[in-house]
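Asker: Next come a sequence and a model predicted from it.
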Amino acid sequence: MKYTIKIHKIATVNTLPQYWNIDDFKQLLDKFGFADAESTDIKELQELLFMAITDYETNEAAAIVLDYKLSEHLNEGQIDQLSNEMLLDKISEEYPEIWLHKDLFSINQLLYSAFNGKFPNIEATIVDFEITPIKNAEKTITKEIVLKCFAQNLTKSNVANRLFGSQILAEEAFEEANDVIWELHKNENQYSMITSDYWMGKNEFLSDEFEATIELFEEE
């Protein structure tokens, strides 16, 4: 299957739009001992939360936020371990469960901002682009299709190319594509993709316009 891709914009960001909402901040304020916050202004609630968070030790604060967001997926021991490791390492890039990277990124960046840089700073990449199927190529654009196309426009040293070479070449199923690309949004013929800078850094893209020929894995 062949596609043409035109990239309009590549941005490096430190936070994800709309990841945290007013209800999140109110619930977190309650967990940090600041109950009954009446404001409905998200910026004001965030400022209150940052003040409440800094009353705690860094690892204690990390554990509270991790527990709030990921207690359904991580046990107490895992949360305790991560709350300490986050101060030293970019956990949202290194954690073996790729499907947790997006959440870990936003948790890390919340703590990074609250503690004025005591946590590592991590970045994400947002790409605005057009993708056009040629002839009989699949018209429903999935994360797998986007990732396989973009892989051909990234440097050979790119992490996704190195780790998922067999999947990109359709020699294996590529279930990880849904986790490597955090979000894929469509507006008419325009698309916006969000992923970690770890998987696709702004400087790793080779061209603004390119063609890609890809295959999808088929079980025998």
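Answerer: Looks like it came in fine. Numbering: from 1, shown residues only.

Asker: from here on, contacts and neighbour counts on C-alpha atoms
Answerer: Fine.

Asker: Count the residues that sit near residue 186.
Answerer: Close neighbours of residue 186, defined as other Cα atoms under 10 Å, add up to 13.

Asker: residues contacting residue 176?
Answerer: Residue 176 makes contacts with residue 98, as judged by Cα atoms under 8 Å, 6 or more residues apart in numbering.

Asker: Apologies, that question was intended for residue 147.
Answerer: So residue 147 contacts 168, 177, 181 (Cα under 8 Å, 6+ apart).

Asker: Looking at these, which is nearest residue 194?
Answerer: residue 181 (6.1 Å; Cα to Cα).

Asker: out of everything not next to it in sequence, what's closest to that closest one?
Answerer: Excluding the flanking residues, the one nearest residue 181 by Cα to Cα, 6 or more residues apart in numbering is residue 195, at 4.8 Å.

Asker: most neighbours, which of the contacts of residue 147?
Answerer: Result: residue 168 is most packed of the contacts of residue 147 (other Cα under 10 Å), 26 neighbours.

Asker: Which one of the contacts of residue 147 is nearest to residue 102?
Answerer: Of the contacts of residue 147, the one sitting nearest to residue 102 (Cα to Cα) turns out to be residue 181, at 9.2 Å.

Asker: next up, a second structure to put side by side with the first:
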Amino acid sequence: MPVQFNVQIGSFRKINKIPNAWSNNDYLQLMAIMGLNDGLEDMEATELREMCMMSLNDLEANEAAKIVLTHLFSELAEGKIDQLSNDMIGDRMWEEYSDCLLHEGFFSAYALLREAFNGVFAEPTGVEFMVDVTATDANDLTIFDESLHASMVRLLASGLSPDALLHRLFEDQITGTQFPEAAGILWKLEAVSSEGLSRQFKVVSSDFWFGKLANTEQFEASSHADESDEEE
């Protein structure tokens, strides 16, 4: 059953990369795929990253994209990786790819490849913002314990116009009882604080979904948890 909240949006900003999206281990694995992994384990982090970026830049752009996608998406077939690595140069896969659960990976792939090639690839567009949620009954806040991502996407959807892309593509999930795609819409979702009837969350997502909230300060919203407890 939907419950009502007051929602305040704060410290909204645009981002083109997610901090710490790439680790030393990621760079080592990328180098291994390129066959350049000998003697790198003891290398300083900054030097390892620079070597990885230069090694990617030594390749053709689509070949570098193939290396990055192979590392990120082991579940995709080699033929699909080949196709996507060619399509990436002209497309915006962090928005356009059919499976939104892969959007965050594409976003970080574009950020890395764009830096390695000083352009060529489109600049990824994301958003980071704070969400303060206030309930009239403390029990209503438990929906965020039951299915955090689904409940938050439904909540934020209330702040968008009815013709927003999120509504057009996922209205059945927003109004329904299952929203498995929610984790692909909210890339990072962190509970920052909880006090009385209020909770604060930090959100990282795509400008594609929530860019329109940039000029929104507050709104009344309804939300509900998934019926399944297996989402999170």
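Answerer: Yep, it's here. Worth saying up front: this structure is predicted, and the values here are computed from it rather than measured.

Asker: Could you count how many residues lie near the residue nearest to residue 181 of the first structure?
Answerer: A count of nearby residues for residue 195 of the first structure, using other Cα under 10 Å, gives 23.

Asker: That one matches what in the second structure?
Answerer: Structural alignment (TM-score structural alignment) places residue 195 of the first structure against residue 205 in the second structure.

Asker: That match and residue 224 of the second structure, how far apart?
Answerer: 20 Å (Cα to Cα, to the nearest Å).

Asker: what's near enough to touch the spatially most central residue of the first structure?
Answerer: Among the residues of the first structure, the one closest to the centroid is residue 102, at 3.6 Å (Cα atoms, centre = their mean). By Cα under 8 Å, 6+ apart, the contact list for residue 102 of the first structure reads 92, 182, 196.

Asker: got a winner among those residues for most neighbours?
Answerer: residue 92 (24 neighbours).

Asker: corresponding residue for it in the second structure?
Answerer: Using TM-score structural alignment, the equivalent of residue 92 of the first structure in the second structure is residue 94.

Asker: got a list of what its match touches?
Answerer: Counting by Cα under 8 Å, 6+ apart, the residues that residue 94 of the second structure touches are 100, 102-107, 124, 206.

Asker: Run a quick neighbour tally on residue 4 of the first structure.
Answerer: 15.

Asker: thinking again about what came up before, surely the residue nearest to residue 181 of the first structure and residue 184 touch.
Answerer: No: Residue 195 of the first structure lies out of contact with residue 184 (Cα atoms under 8 Å); the separation is 9.1 Å.

Asker: any idea how far residue 56 of the first structure is from the residue lying closest to residue 106 of the first structure once chain neighbours are set aside?
Answerer: Spatial nearest neighbour of residue 106 of the first structure, excluding adjacent residues (Cα to Cα, 6+ apart): residue 15 at 6.5 Å. Distance, residue 15 of the first structure to residue 56 of the first structure, using Cα to Cα: 23 Å.

Asker: Look at the two and report which has more neighbours.
Answerer: Each of residue 15 of the first structure and residue 56 has its neighbours counted (other Cα under 10 Å); residue 15 has more, 18 against 13.

Asker: Just give me the match in the second structure for the more buried one.
Answerer: Using TM-score structural alignment, residue 15 of the first structure pairs with residue 17 in the second structure.

Asker: again, but for residue 176 of the first structure
Answerer: Under TM-score structural alignment, residue 176 of the first structure pairs with residue 181 in the second structure.
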